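**Q** I would like the atomic coordinates for the input below:
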Amino acid sequence: MLLVNLAKVTKDFGGNPVFRDIDLEIIDGERIGLVGENGSGKSTLFKLITGQEQPTSGTVARKRNLTIGYLSQEVDPALLNLTVFEAASALSPELLELPGRMQMLEALMSDPDVAADADRMERVLEEYSTLQERYEALGGYTLEHRVAAVLTGLGFAPHEHSLPMSALSGGEKKLVNLARILVQAPDLLLLDEPDNHLDLHAKEWLEQYIRDYPGAVLLISHDRHLLDKTVRKIFQLEDGTVTVFAGNYSAYVLERDNRLQKQMEMHNLQQREIKRLKQSMYRLKQWAKINSDFASRARYMERRVEQLKQDAVDRPIMERDRIKIQLESERSGKKVLEVQGLSQEVSGTLLFQPFDLTVLYGERVGIIGANGSGKTTLMKTMMGMLPPASGTVKIGASVVPGYYSQEQETLPFESTPLEFVRRLKKFTEGQAIAFLNRFLFSVNDVHTPIGRLSGGEKSRLQIARLMLTEANCLLLDEPTNNLDIASTEVLEEALLDFEGTVLMISHDRYFLDTIATRIVEIGPDRKVRVYPGNYSEYLEMCG
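**A** Model (predicted):
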């Protein structure tokens, strides 16, 4: 069944085109991934589908009575006055009001005066029956169970269900918003980066939920593993147009590259033919100056050349503008880090039990664990950035650490990127602008206060900072958060070429599989365990 149809849709903002003549369909039961660079208009497309934005031209048709659940990047301020459970249950005002109305009718049914009036009792019973049917139709009788199951799946412990929303972090509030959308069970789920702030266990739960979902799902995500496991179709949003590919993300990449290669071959073939015909046309024009009999043939050849130019395929962009990362440093000693009997506490609560670990030069260690397990604290304690509760830390000779912070606190928010990089290295203004341009900062961006940059821009600036510090031991705390897939792939390539040592915290399974050579896990029992290999090999060893 067709749920949504976009026909010749164009969308402009202030006269600037975002989309041009988009055609696409969403069928019931489909699992679709929407991919594109940051700023390509993915969230705008979602808003067109929901009706929050109207097309400049073209039509957006939706199935009659279609229900849509849209997970945006913003949390409704009205939810902040509720508890976690209440916010996840806030599906519709009607559903929240129905239990109170039924309780009022139940009180009337036990009233002796009402019981003595047969007609009045009949009206009360009839209204109560109607409200019961409506409450059941809205899923009210199973709501509590569904909310508890979804919150637990997303990593909220039962005792956290009663916490006020106002006490949660920004990431936790977004998780509650995700729970609310999932509990709604609409015909069409529009999920804008639902995996942000999820730990590995919750990501696996979300994957299964999406696979089992009875309706259709359109998903924006930078997690290639999630896209591989859940979707069967890809909408590529690029240059204001949508191109459809069958299969998951990995299949899309292969098919996209294949199409680009074929388009380039066709373009080259057509350009050679145009060049050959032009040469014939010029010869005919020269001959026509001598013999007018050639004039009509020259005009015919000119029309052929013009028609072929119009019909020719555009030269494809084989490689888009991407950030350019080159991580270089002086070599440290062979033994980068040695910890013995290391443990850590926060406010008297044990985060992780004593453990031993040695990290050698060139190793790439992935640190994993549930949200709140203390991964960031573990990394900072191992590198001597925090004093341990017990144990010893020995940093090797000539180790120069470079820290990438998940919370961006390594950046001076009041400064501009231009001012920031010139403090890190003696650049002229022109050199600094050229350097920042490698990270896709425009001339306007370099003069914008860092605090006003987007999450992706701040992430790129932190990577630029690592390049300038010339660190030989990188400490990366969720480095792929806020990066689009293209930038993440550039970072992966740079880390694979990097000869130094890397300690990284990440919930990006694709990233961990590509980069990690060892996995350090903080378990639910607060024990730290070390496994050889990448994330997939860790899963195999854990059964």
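
**Q** only C-alpha atoms for contact and neighbour calcs from this point on.
**A** Noted.

**Q** quick one: what helix or strand has Ile368 in it?
**A** Following DSSP states H and E, one finds Ile368 within strand 364-369.

**Q** same question but for Tyr282, I mixed them up
**A** Assigned by DSSP H and E, Tyr282 belongs to helix 249-290.

**Q** list the contacts for Glu144?
**A** Ser89 (CA atoms under 8 Å, 6 or more residues apart in numbering).

**Q** second input sequence below; structure requested for side-by-side comparison:
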Amino acid sequence: MTKVFELEEGRLKVYEGNYTAYRDEKHRQYEQKKRDYEKQQRKVGMIEKQISTFKNWSEKAHRQAGKGGSNAENRQMGLREFERAKAKKKDNQIKSKLKRLNLELSKHEVTKPKKEKSVSFHFESIHKRGNRILDAKGIMKQFGDRVLFEKSHFYVKHGERIGLLGSNGAGKTTFIKMLLNEETLTKGSLWISESTKIAYLSQDVSDLPGEKTPLEYLDLEDRQQETNARTIFANMGIQNEILQKPISQLSLGERTRIKLIHMILKEYDVLILDEPTNHLDLPSREELERTLSSYTGTLIIVSHDRYLIEKLCTKLLIIEKSKIQQIEMGLKEYEERRMNKEKQEDQNVLEEIAIIETKITELLGKISYLTAGTVEYDQIDKELLIYMEKKRKL
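**A** As a prediction, the model looks like this:
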């Protein structure tokens, strides 16, 4: 990902770089706007304070100009005329300051930057379970002649955060169905603790009962649960009128949030999330990430969102080359090690090719002095063919 497009308040903004760069730049812009706004407010406050002072002086001067005194006092230095002139001068200064303030705001007014809306999720797993909740031994899944995976051994412990990765069609969805007891093994054993409660958020949100309203679907037991649900709905940007509509009339994003809320209100030990950030806006995605970071149960996440996997998952299950492989590290470290390994393998191949080419050159030099058909010529010729075949394979 090299660019991020954001639609905000009816305007499209383009940010260069990946998602992390986008978040850093957005935060930088917010802080800069905040500083500019606070600086202008200080300036406006200073001008308004000066205007207030001038008004006080003007009012005093007007009062002095209106006071009646003795003829001798009024004649002395034209006191009343002096106060009138003084009051008029202050009035002009007030007009000047007001003009300056209005000019400042009309040309350079900085609006107070809006904070991004906050969305609150809350997951909790309060049940203590055994160390291992899942244990796979030599599992295999085959459809006809096609083998998705075989001879696969791995386990998952309580509280681990696992990223389930693999190319399209590798068998990720099939494996999830096995965990949900919706698909059987071809061979091997897959043990899941009987006391483990599993929640599954699929990409498909069409399985919700379309005729029910969100509150009816949640099947809340008491008023306290309904209050909690309404609070969560509001935090997730779902307005009260939406709660009265049938689910069939709601958008995919709204349906996804309803499924998430259903999971929030229940107690689960394992959350299986299949592309959980699909249909969610940025604030909802980021709050979901923060919440999942503090979730105490086990997470199994399938996602093409690299940022999500890198941020949340400390271990991986990777389906490739017809096996499910357990990786005891996060995605970033795994890919760095894999890249370094591939570079080393490429370097080894180049070195081996260089050795073979040197040997071929040596043999060509020797055979050039020999007569064709002799025993020594035939031996070197055979050796040449062997080395040339090795080079071809590399």
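
**Q** neighbours around the alignment partner in the second structure of Pro401 of the first structure, how many?
**A** Applying TM-score structural alignment, one finds that Pro401 of the first structure aligns to Ile198 in the second structure. By the other CA atoms under 10 Å criterion, the neighbourhood of Ile198 of the second structure contains 15 residues.

**Q** any idea how far Ile198 of the second structure is from Leu273 of the second structure?
**A** Separation of Ile198 of the second structure from Leu273 of the second structure (CA to CA, to the nearest Å): 11 Å.

**Q** again with Glu289 of the second structure
**A** 12 Å.

**Q** mind listing the strands for the stretch 301-450 of the first structure?
**A** Secondary structure of the stretch 301-450 of the first structure by DSSP state E, counting those that start in this stretch: the strands cover 335-346, 349-360, 364-369, 390-395, 401-404.

**Q** now swap in the stretch 251-394 of the second structure and tell me
**A** 270-274, 298-302, 315-320, 323-327.

**Q** which of the ones you listed sits closest to Asp145 of the second structure?
**A** Shortest separation from Asp145 of the second structure across these is recorded for strand 323-327, at 15.8 Å, computed as CA to CA.

**Q** one step back: which neighbours do Glu289 and Leu273 of the second structure have in common?
**A** Here Glu289 of the second structure and Leu273 share no contacting residue, scored by CA under 8 Å, 6+ apart.

**Q** re earlier: quick one: the helix holding Tyr282 of the first structure to the second structure mean distance?
**A** In the superposition against the second structure, helix 249-290 of the first structure averages 1.9 Å from its aligned positions (mean CA distance after the TM-score superposition for the first structure).

**Q** elements contacting that helix?
**A** For helix 249-290 of the first structure, the contact count by 3 or more CA pairs under 8 Å, 6 or more residues apart in numbering; DSSP states H and E identifies helix 224-230, strand 241-246, helix 295-311 as packing neighbours.

**Q** export those to JSON lines and tack on distance to Asn482 of the first structure?
**A** Compiled in JSON lines, these are given as follows (distance: least, CA to CA, whole Å):
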{"stretch": "helix 224-230", "distance to Asn482 of the first structure": "14"}
{"stretch": "strand 241-246", "distance to Asn482 of the first structure": "22"}
{"stretch": "helix 295-311", "distance to Asn482 of the first structure": "40"}
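
**Q** of these, flag the one that's most buried.
**A** Highest mean neighbour count of these: helix 224-230, a mean of 19 (counted as mean count of other CA atoms under 10 Å).
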